[in-house]
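J.: I would like to see how this sequence folds:
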Amino acid sequence: MLTRLGRSGGTTVRSFAKDVRFGVEARSLLLQGVNVLANAVATTLGPKGRNVLIEQLLISPRITKDGITVANNVQLKDRRHNMGVQLLRQATNNTNNKVGDGTTTATILARGIACQGLHVLRQGQVNVQLLREGILQGSRAVCKALDEMSVSVDTIGQVEAVAKVALNGEERLAELIGDTILELGEGGVILLKESHSPIDEVKIQEGITLPSGYFSPFFATKSEGDTLELGNCLLLLTLAKIDQVEQILPALNLAKVREQPLLIIAQDFSSDLLKILVLNHLQGRVQVCAVKAPNFGEEQRQEMQDLALAMGAHLLEDATWLAELDEEDLGEVVSAVVDAKETHLMQPINVNEEQVQARIQHIRELIEEAITDEDLDRLKTRLGRMQGHLATIYVGGTSDLEVSERKDRFNDALQAVRVAISDGVVPGGGTAYLRCIPALDKLPPAEVMEHQVGREIVRDALRLPCYTIARNAGVDPDEVLRQVIAGSGNYGYDAAAGEFGDLLTRGIVDPTKVLQSAMTDAAGIASLLATTEVLITEQPRKRKIPKNQITQDLAKLVGM
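T.: So this is what the prediction gives:
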């Protein structure tokens, strides 16, 4: 409904009315959206979870079992239902940002807590803020109990067990991750890329690899094939565009005096200068090679600063710095291998380790703050260069759909492995949450009725992950719950094998931090949702589509 507010300079100012709902009705509308999202995400949980097919306009659909991917693609037409989706999605995103896994579990717990909270509110007069405090008390008790039952990850076999759970039981892929971490160490950097073949493979790069090769193939004409190898090589790093040979004469003279090859990495080179350098190289006066600095703008500056620290060199900002160059400004490596596409620098000499470690810590902090996947990949690449070794897992598949789905699972597995190494693991399959129920029962009696009710809500929600895993496996979830609760310790249900047993011995484990984060985020968001009293949304309005046939066809294509 449009309301005219007034005119200013011939322009009409208009405002759309708001839809306002209260109390039980408002919470019920939110809950409908919560249920849609939770039902979609819950289908992916466990080794026998199902796939979700997601439409992508103008390209092939995406198939995935990744909870966060499913959650981020659920959007409902009704604005009031969609607000419930957005609230619940916040829990999944919080968990994903913290630990990179556990999003499905967080969704299931949040829905369970929210539903129970709304049910309590319908029963009578309840102080909603005290109820929220009780829910948060229960979640803190669960996190403490998880911490007490956690065991450390000390072997590659345990690492592979964590990866196997995240990969839905694919043992070969878990072994591939285990072998990679064994090669790199706990702090190693692992990137994921799509392979052009159906086979998964790992490429480990020692030293520093830059994604740019020599400016001219004539630099490699005196070597075998298309690769130029420079032993005991000097490095000149600059952000300047080098136009004249006089600008780099001091560096060329130093290389000639020391009888060492010179590798120049600069922002750009003039064509005339390249001709002179190639001629100099071919005539054997000074063995030299020119390489373009990676990336552009501020990213180029950051990566060149990384490179300078890692190589023990000084980054020369502009041409005036080149004129004042001295021997200490040059870096030195045992070997440099340059081809048409990449430059490999191995075993730097005279590196300041304190500065390198400070830079590594700075990049790690940036990684924790990264928002987009592109920023995360770029920062991980920088970290791998600084550490001197980087592994890239090329994820294969028979189709783009399969590659995309497997890449999602690989990413979840890598994140799960990292938090497991840092914080330990607990029995998987939802068993750890069930073992937290006695910890809630042992809490001192609450002085306020709402606090006790909040704890009971959390207690009931702890059954849901195990219940959902069993249901997705096609067995009686109530019977599975009964048997697991009757057991103790690591005894639980192996959904992949359809058997009960010691889950730690079977390698069915969850990272402790993942379960703690899922519990905390679910309790926080769900308690807010359950205590909502007023819901305000925009009134739905019909979009105006031009009558032109082309625009009508385009509108239909995008669902308008």
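J.: going by C-alpha atoms from here, please, whenever you check contacts or count neighbours.
T.: Will do.
J.: got a list of what residue 180 touches?
T.: With contacts defined as C-alpha atoms under 8 Å, 6 or more residues apart in numbering, residue 180 is in contact with 202, 391.
J.: and the strands in the stretch 301-450 of the chain?
T.: Ranges of strands in the stretch 301-450 of the chain, per DSSP state E, counting those that start in this stretch, are 331-338, 343-348, 389-395, 425-427.
J.: the nearest residue to residue 405 once chain neighbours are set aside and residue 410, how far apart?
T.: Leaving out its chain neighbours, the residue that sits closest to residue 405 by C-alpha to C-alpha, 6 or more residues apart in numbering is residue 64, at 4.6 Å. Distance check for residue 64 against residue 410: by C-alpha to C-alpha, to the nearest Å, it reads 12 Å.
J.: repeat for residue 492
T.: Counting by C-alpha to C-alpha, the gap from residue 492 to residue 410 is 25 Å.
J.: residue contacts, the closest residue to residue 301 other than its chain neighbours?
T.: Counting by C-alpha to C-alpha, 6+ apart, residue 301 lies nearest to residue 239, which is 7.3 Å off, once chain neighbours are set aside. Residues in contact with residue 239 (C-alpha under 8 Å, 6+ apart) are 266-267, 293, 301, 304, 315-318.
J.: go again with 7 Å.
T.: Applying C-alpha atoms under 7 Å, 6 or more residues apart in numbering, one finds that residue 239 lies in contact with 266-267, 316-318.
J.: and what of residue 214?
T.: Per C-alpha under 7 Å, 6+ apart, neighbours of residue 214: 289-291, 338-340.
J.: which residue is the nearest non-sequential neighbour of it?
T.: residue 291 (4.8 Å).
J.: which helix or which strand is home to residue 265?
T.: Take DSSP states H and E as the rule and residue 265 turns out to sit in strand 262-266.
J.: identify the residues contacting that strand?
T.: Residues contacting strand 262-266 (C-alpha under 7 Å, 6+ apart): 233-241, 255, 287-293.
J.: and the residues you listed, which of them are buried?
T.: The neighbour-count test (16 or more other C-alpha atoms under 10 Å) marks 233-240, 255, 287-293 as buried among the contacts of strand 262-266.
J.: so which of these are in strands?
T.: Of the buried ones among the contacts of strand 262-266, the ones assigned to strands by DSSP state E are 233-237, 288-292.
J.: A strand includes residue 229, no?
T.: Yes: applying DSSP: H, G, I helix; E, B strand; the rest coil, one finds residue 229 inside a strand.
J.: one more to put side by side:
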Amino acid sequence: MVTTRLHFADDARRRIVRGATQVARLVEVTLGPAARTVLIERAPAGPLVGSSGYDVALHVELVCPVEQIGAQAMRNVAWEVSDRWGDGTATVVCLAAALLQSLDRAETRGCERRALAEALDAEIDEVVAALTRSATPVMEDDDLRRVIETAAGGPDLSPLLFEAALRAGPQGYVDVVPAAESDALEVVQGLAFDGGWLSPSFAASGADRIVLENTYVVAFDGAVQSIDEIGPMLDVFVRMDQPLLFVATSFSEDAKERLGSLVRRTGAKIAAMRAPGEGDWRRFHLGDIAAATGATLFGDEGGYSLRTVRPELIGRAKKVELTAKESRFYGGAGGLPELDFRKAQIRGDIARSRYLSLDRERHEKRLALFFSGIVTLSLGGRTEPERALRIGSAQRAVQAIRAARQSGSIAGGGLALRDAGRALGNGSITGRAFEAPFRALSVNGATDATVSPRDPCNLVIDVVHRAAATAASLVSTNVAITHPRRLAN
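T.: Next up, the predicted model:
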């Protein structure tokens, strides 16, 4: 029979605070460039080298079930920040636990619950305002270097990350992936997609690439079941001897075979490809291709039939390269109004995906293709754990670069938070709590290891809001309900 246990008032709250504090003390060792790692048992698998607050908090299981509630709250807020920013997880746990301790002390002294909540809201607003005022735009190379070195945890990866950030530009995207051998940096030019030609029959015998110069582009949001649907259009391009790329959502086997046969028989400069991606992503990418090349999207939804193709509805590109696995578009003829409209649509897709990190990243890559493109940074390591640590550090730095370019940077190393907390004055409830990340970084030796560190302003502000919300929800506990459980030996 499953039973429950009830833990009331001060006893419940103190145990929750104790659980949150234990996680914070464990997580603090991962803060800063001079931080240490936490070795985590994962039997029967090999141990995990924890280098971020979320990695560590995820594996904490406390014996006391009420203390575990506090630990779980720290894990949840670390996940939220990790999912949104990829960095700041140790800082948010450290700050949330410190704020919780401050609020608990105030309530123990007899501060009324409503007054405590109002005071917390007011002090958080003051801290956020102070952080915003202290932010400076990331304009110079030195500013960017300091943001990178702070987020990456030292100078090891800074030169590569700095070069990647410069080559991607403010609107570009840096993708960090494991390297097969040594570190490498690759810049993808043009509008590039995973997914190449429909069939090798469109390429010359033995060729591994199709290149269409000054090509026309037709984009069709639908399935081509028969070549008869597009026969009249193809006949025009065969007679004109003009290159054409036909992009559709899908092709039947019959349509694919007859298209290839037409190209082999006539020698026409015609190629076809299925829209990149799967499911909804296929339609996203098809729309991106249409916008970039200035093509009207044919199909039932747009109201344009392939049987009534007119020249003004066809897109253009200076060059299109197709292989079996990849396609790239260069010099698309899309006009500025259409491109701006498409970029706005993608930004809307990014905003709607704020709770889905994988979807958000894929939309951010889509947006980057309309600007500077995608820079791929491949990182290796002498061992698998070392490579994983380097990739994690680089990914945190990439997120910090993007955030700092959006909102500017503030003094890192916990300095901005400490100063904002001190500005609240001696009578504040939470002022000293904002010194917690600085104190932890000092213990780790970060103040000696990094000169003038810089953090993204909007990341730190988000950390403050999430830490405060977590602390406020926990300090209001009157009853905790737990279920007895047996821990593994």
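J.: need the TM-score from the superposition.
T.: Scored against TM-score structural alignment, normalised by the length of structure 2, the superposed chains reach a TM-score of 0.90; 486 aligned residues with a C-alpha RMSD of 2.8 Å.
J.: may I ask which two of the contacts of residue 239 of structure 1 are separated the most?
T.: Farthest pair in these (C-alpha to C-alpha) is 267 and 316. Separation: 10.9 Å.
J.: what sits in contact with each of those two?
T.: Common neighbours of residue 267 of structure 1 and residue 316, using C-alpha under 7 Å, 6+ apart, are 238-239.
J.: so residue 173 of structure 2 touches residue 371, yeah?
T.: No: using C-alpha atoms under 7 Å, residue 173 of structure 2 is not in contact with residue 371, being 9.3 Å away.
J.: more crowded one of the two?
T.: Neighbours per residue, other C-alpha atoms under 10 Å: of residue 173 of structure 2 and residue 371, the larger number sits with residue 173, 27 against 17.
J.: aligned to that one, what sits in structure 1?
T.: In structure 1, the residue matched to residue 173 of structure 2 (TM-score structural alignment) is residue 189.
J.: which part of structure 2 matches the strand holding residue 265 of structure 1?
T.: Strand 262-266 of structure 1 corresponds to residues 244-248 in structure 2, going by TM-score structural alignment.
J.: spatially nearest residue to residue 155 of structure 2 (excluding sequence neighbours)?
T.: residue 149 (5.8 Å).
J.: again with residue 496 of structure 1
T.: Closest residue to residue 496 of structure 1 apart from its sequence neighbours, by C-alpha to C-alpha, 6+ apart: residue 47 at 5.7 Å.
J.: residue in structure 2 paired with the one you found?
T.: That one, residue 47 of structure 1, aligns with residue 33 by TM-score structural alignment.
J.: confirm for me that its match is in contact with residue 445.
T.: No: when contacts are counted by C-alpha under 7 Å, residue 33 of structure 2 is not listed as touching residue 445 (8.4 Å).
J.: the two: which is more packed in?
T.: A direct count of neighbours by other C-alpha under 10 Å for residue 33 of structure 2 and residue 445 places residue 33 higher, at 22 against 16.
J.: for residue 165 of structure 2, see how far away that one is.
T.: On the measure of C-alpha to C-alpha, residue 33 of structure 2 and residue 165 of structure 2 end up 20 Å apart.
J.: what's the answer for residue 330 of structure 2, then?
T.: Distance of residue 330 of structure 2 to residue 165 of structure 2, given as C-alpha to C-alpha: 22 Å.
J.: so the two - more neighbours on which side?
T.: residue 165 (23 against 19).
J.: wasn't residue 41 of structure 2 part of a strand?
T.: Yes: under three-state DSSP, residue 41 of structure 2 sits within a strand.
J.: how many other residues sit next to it?
T.: Count around residue 41 of structure 2 with other C-alpha under 10 Å applied: 12.
J.: same question, residue 155 of structure 1
T.: 12.
J.: which position in structure 2 aligns with residue 89 of structure 1?
T.: Under the alignment (TM-score structural alignment), residue 89 of structure 1 maps onto residue 75 of structure 2.
J.: for its match, give its distance to residue 56 of structure 2.
T.: Residue 75 of structure 2 is 9 Å from residue 56 of structure 2, by C-alpha to C-alpha.
J.: hmm, back to that, list the contacts of the match of residue 47 of structure 1.
T.: Residue 33 of structure 2 neighbours (C-alpha under 7 Å, 6+ apart): 150, 153-154, 446, 449.
J.: out of the residues you listed, which sit inside helices?
T.: In helices, defined here by DSSP state H, the members of the contacts of residue 33 of structure 2 are 150, 446, 449.
J.: hmm, the last one is touching residue 32, no?
T.: No: Residue 449 of structure 2 is not in contact with residue 32 according to C-alpha under 7 Å; the separation is 8.8 Å.
J.: more crowded one of these two?
T.: Taking other C-alpha under 10 Å, residue 449 of structure 2 and residue 32 do not tie; residue 32 has more neighbours (31 against 17).
J.: got the contact list for residue 172 of structure 1?
T.: Counted by C-alpha under 7 Å, 6+ apart, residue 172 of structure 1 has zero contacts.
J.: hmm, who's touching stretch 95-105 of structure 2?
T.: With C-alpha under 7 Å, 6+ apart, stretch 95-105 of structure 2 has contacts from 17, 20-21, 24, 429-430, 433-434, 436-437, 467-468, 470-471, 475.
J.: residue 130 of structure 2: which of those is nearest?
T.: Among the contacts of stretch 95-105 of structure 2, residue 434 lies closest to residue 130 of structure 2 (C-alpha to C-alpha), at 12.5 Å.
J.: so how far is residue 41 of structure 1 from the residue nearest to residue 496 of structure 1?
T.: Residue 47 of structure 1 is 14 Å from residue 41 of structure 1, where distance means C-alpha to C-alpha.
J.: and if you look at residue 147 of structure 1?
T.: With C-alpha to C-alpha as the criterion, residue 147 of structure 1 and residue 41 of structure 1 are 26 Å apart.
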